[in-house]
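Participant: what shape does this take:
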Amino acid sequence: MSRRTSQKSPASSSRSGILGLILIALGSLFLLDNLDLIPYEISYYLFNWKGIMIMIGAVFLSTKENKSPGIILMAVGGFFIMSDVLSYEFNWHWYDTRKLFWPVLLIVIGLVILSRKSKSPLVSAHVFTADSNDKEVPNDSDHINVTAVLGGGDMAITSDKFRGGKVTTVMGGGTYDLSKCGLAEGTQEIDVLILMGGANFIVPSDWNVRLEVTSIFGGYSDSRKLSAEVKTDATKELLIKGTVLFGGGEVKNFV
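Facilitator: Below you'll find the model as predicted:
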């Protein structure tokens, strides 16, 4: 029996080193705060849920290839800290700054979506919006490229050599049926970004599927029913990776 050995890539080792340094720095800050060695004016803004969101966002920016969750967390945490500063230092109270929250959040989400679209495969995209009437959309492309904003729909894909793609959902989502697909050789990736929405995938029972989804105030699960009688092809793999923020989804199959 052959034994598989794994080696970390230089990029992975670099990210692990950065994460270690960040954790040491955060631990040192908490220690100094517990010893009352950090001025109250600084600890007040740093050691609360807003500051923690910024810290987590900084970790994601430093250690994840996908920068979207880090950007969003730092933007939201930074906004509320800015609101506190304006309130306590300049007497501009929360009811004034809250007028900016949703516009700023929408701008940040829009910039994240645009950055993802610029990196998408050169294939046609399907966009679901609030006024979409689509219930089920057929797709014979080798890629999936979906954006669902304030709406959604189901999609059935029938490619013989499916090669992954991108799914972005913002307060929307859908179910994407890959059960009649064939998977191309090697590892094919689906990059998901789910913000207050959902994305479900139906896959054939004989596919190798691996999840690398970061969930923040949400979850993403593998709900497949596995059977010892079903043989999988080790030369093909579907990798579902990305970020879930205030949302969720699952991967399932039909046995």
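Participant: contacts and neighbour counts: CA atoms only from here.
Facilitator: Will do.
Participant: and L32, how close does it get to A25?
Facilitator: 11 Å (Cα to Cα, to the nearest Å).
Participant: same question, F246
Facilitator: 28 Å.
Participant: swap in F79?
Facilitator: 23 Å.
Participant: would you map the helices across the stretch 1-150 of the chain?
Facilitator: 10-34, 40-46, 49-63, 68-90, 94-118 (DSSP state H, counting those that start in this stretch).
Participant: of these, which is nearest E237?
Facilitator: In terms of Cα to Cα, the element of the helices of the stretch 1-150 of the chain nearest to E237 is helix 10-34, at 20.3 Å.
Participant: would JSON lines of the helices of the stretch 1-150 of the chain with distance to G198 be doable?
Facilitator: Output for those, formatted as JSON lines (distance: least, Cα to Cα, whole Å):
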{"stretch": "helix 10-34", "distance to G198": "29"}
{"stretch": "helix 40-46", "distance to G198": "32"}
{"stretch": "helix 49-63", "distance to G198": "21"}
{"stretch": "helix 68-90", "distance to G198": "16"}
{"stretch": "helix 94-118", "distance to G198": "16"}
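Participant: which one of these lies closest to E250?
Facilitator: Among the helices of the stretch 1-150 of the chain, helix 68-90 sits nearest to E250 (Cα to Cα), with 19.2 Å.
Participant: which elements pack onto that closest one?
Facilitator: For helix 68-90, the contact count by 3 or more Cα pairs under 8 Å, 6 or more residues apart in numbering; DSSP states H and E identifies helix 49-63, helix 94-118, strand 236-245 as packing neighbours.
Participant: what sits up against that helix?
Facilitator: With Cα atoms under 8 Å, 6 or more residues apart in numbering as the test, helix 68-90 has contacts from 45, 49-61, 92-94, 97, 101, 105, 108-109, 112, 243, 245.
Participant: check which residues of stretch 199-216 are buried.
Facilitator: 199-209, 211, 213-215 (16 or more other Cα atoms under 10 Å).
Participant: revised request: answer the last question for stretch 147-162.
Facilitator: Applying a neighbour-count criterion of 16+ other Cα under 10 Å, one finds 147-159, 161-162 buried in stretch 147-162.
Participant: outside of that stretch, which residues touch it?
Facilitator: Against stretch 147-162 from outside (Cα under 8 Å, 6+ apart): 125-132, 134-143, 167-185, 188.
Participant: to compare against the first, here's the next sequence to fold:
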Amino acid sequence: MGSCKASGKYGFGLVVLLAGLVLLGGNLGLIPEHVYNVIMRWPMILVAISLISFINRDWLAGLILLTIGSYFMMPHLVDDFSMREIWKYWPVLLIIIGVAILRGKRKKNAPLHYHSNNDDYIEEITIFGGNVTRIDSKNLKGGEITSIFGGSEINLIDAELSDDGATIEMTAIFGGVKLIVPRQWNIKIEVTSILGGFTDKRVPGGEGVDTSKILVIKGETIFGGGELVSY
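Facilitator: Model (predicted):
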């Protein structure tokens, strides 16, 4: 589990680093304008996520995303390119889907990974998969949760906030994050959603809110979602 998290964090960090270098190069005029305009097209998001998948050795997911991203990039890379011409190769998608089905038969459904820890900081990265984590820390200070084409469930029922409270940064891109918290926690939500959403589904009532500590939830959901629940 540790190596999986490390590779996921490395891949995500590498993509963020490359994105920063490209944006800086464009702003400083180091990258030719016509090249920069091509790189900044939306299909490059799929290409970038495919890079993360390859780093995580999820070859099939990476290949699918790279194929789709490349398909939509071709008109911007090749002069007089005809979408009709490449459409001849659409059966390749069926081949890839077939391989995915056979792979799924062999591995069955990708299982959720259940684990728990008592760390004071949460570090959760999920890419093309699912994680269920139970946090037992009695001095929770915050953390980072990243979900890309996957789902993360963080159970904080048995956790306790530090005296200074805690801040959790979450990022959901074509993925989802579910946070389960005690009813009495004082929570402030500062999540920005772009074609996504973050929903507060906590059950009202309980023993009363503890205003001496606060959990701040920050982050972004992009074509993804998040929810906050209590039991």
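Participant: more neighbours, F246 and A25 of structure 1?
Facilitator: Taking neighbours as other Cα atoms under 10 Å, F246 of structure 1 and A25 compare with F246 leading, 16 against 12.
Participant: any idea how far the more buried one lies from V170 of structure 1?
Facilitator: Distance from F246 of structure 1 to V170 of structure 1, by Cα to Cα: 10 Å.
Participant: shared neighbours of those two, anything?
Facilitator: Joint contacts of F246 of structure 1 and V170 (Cα under 8 Å, 6+ apart) are I194, L195, M196, G197.
Participant: check contacts around the second one.
Facilitator: For L195 of structure 1, the residues meeting the contact criterion (Cα under 8 Å, 6+ apart) are T169, V170, M171, V244, L245, F246, G247.
Participant: aligned partner of the last one in structure 2?
Facilitator: The criterion is TM-score structural alignment: under it, G247 of structure 1 has G224 as its aligned partner in structure 2.
Participant: so how far is S152 of structure 2 from its match?
Facilitator: Relative to S152 of structure 2, and taking Cα to Cα, G224 of structure 2 is found at 12 Å.
Participant: same question, E124 of structure 2
Facilitator: E124 of structure 2 is 8 Å from S152 of structure 2, by Cα to Cα.
Participant: give me the common contacts of the two.
Facilitator: With Cα under 8 Å, 6+ apart, E124 of structure 2 and S152 have common neighbours I145.
Participant: re the thing from before, what touches both of G224 and S152 of structure 2?
Facilitator: Joint contacts of G224 of structure 2 and S152 (Cα under 8 Å, 6+ apart) are G176.
Participant: ok, those two, which is more surrounded?
Facilitator: Just comparing G224 of structure 2 and S152: by other Cα under 10 Å the higher neighbour count belongs to S152, 27 against 24.
Participant: that one reaches G176, doesn't it?
Facilitator: Yes. Counting by Cα atoms under 8 Å, S152 of structure 2 does reach G176; the two are 6.4 Å apart.
Participant: now what about stretch 215-224 of structure 2, what contacts it?
Facilitator: So stretch 215-224 of structure 2 is contacted by 161, 165-176, 185-198 (Cα under 8 Å, 6+ apart).
Participant: what do you get for stretch 198-206 of structure 1?
Facilitator: For stretch 198-206 of structure 1, using Cα under 8 Å, 6+ apart, the contacting residues are 167, 169, 171-181, 224-226, 230-233, 247-255.
Participant: where do the strands of structure 2 begin and end?
Facilitator: In structure 2, the strands defined using DSSP state E lie at 113-117, 121-127, 130-135, 142-148, 151-155, 166-173, 176-180, 185-194, 197-200, 210-222, 225-229.
Participant: so can I have a markdown table of the ones you listed showing distance to W59 of structure 2?
Facilitator: What follows is the strands of structure 2, written out as a markdown table (distance: least, Cα to Cα, whole Å):
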| stretch | distance to W59 of structure 2 |
| --- | --- |
| strand 113-117 | 20 |
| strand 121-127 | 13 |
| strand 130-135 | 17 |
| strand 142-148 | 16 |
| strand 151-155 | 19 |
| strand 166-173 | 19 |
| strand 176-180 | 22 |
| strand 185-194 | 28 |
| strand 197-200 | 29 |
| strand 210-222 | 24 |
| strand 225-229 | 25 |
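Participant: out of these, flag the one nearest L63 of structure 2.
Facilitator: The nearest among those, by Cα to Cα, is strand 121-127 at 14.6 Å.
Participant: which bit of structure 1 covers that closest one?
Facilitator: Going by TM-score structural alignment: strand 121-127 of structure 2 matches residues 143-149.
Participant: what's the burial count for the spatially closest residue to R210 of structure 1 that is not a sequence neighbour?
Facilitator: Leaving aside its sequence neighbours, R210 of structure 1 sits nearest to L239 (Cα to Cα, 6 or more residues apart in numbering; 4.9 Å). By other Cα under 10 Å, the residues close to L239 of structure 1 number 18.
Participant: over to S43 of structure 1?
Facilitator: 17.
Participant: now the nearest residue to it once chain neighbours are set aside: how far from E212 of structure 1?
Facilitator: In this structure, S43 of structure 1 finds its nearest non-sequential neighbour in D33, 6.9 Å apart by Cα to Cα, 6+ apart. Counting by Cα to Cα, the separation of D33 of structure 1 from E212 of structure 1 is 34 Å.
Participant: contact partners for T232 of structure 1?
Facilitator: D206, W207, N208.
Participant: aligned to the last one, what sits in structure 2?
Facilitator: Under the alignment defined by TM-score structural alignment, N208 of structure 1 is paired with N186 of structure 2.
Participant: wait, what's in contact with the residue nearest to its match when sequence neighbours are not counted?
Facilitator: Once flanking residues are discounted, N186 of structure 2 sits nearest to I214: 4.9 Å by Cα to Cα, 6+ apart. Applying Cα under 8 Å, 6+ apart to I214 of structure 2 gives the contacts L161, D164, G165, A166, W185, N186, I187, K188.
Participant: cool, Y220 of structure 1 as well?
Facilitator: V213, V244, G248, G249, E250.
Participant: what is the burial count for the last one?
Facilitator: Using other Cα under 10 Å, the number of residues around E250 of structure 1 comes to 17.
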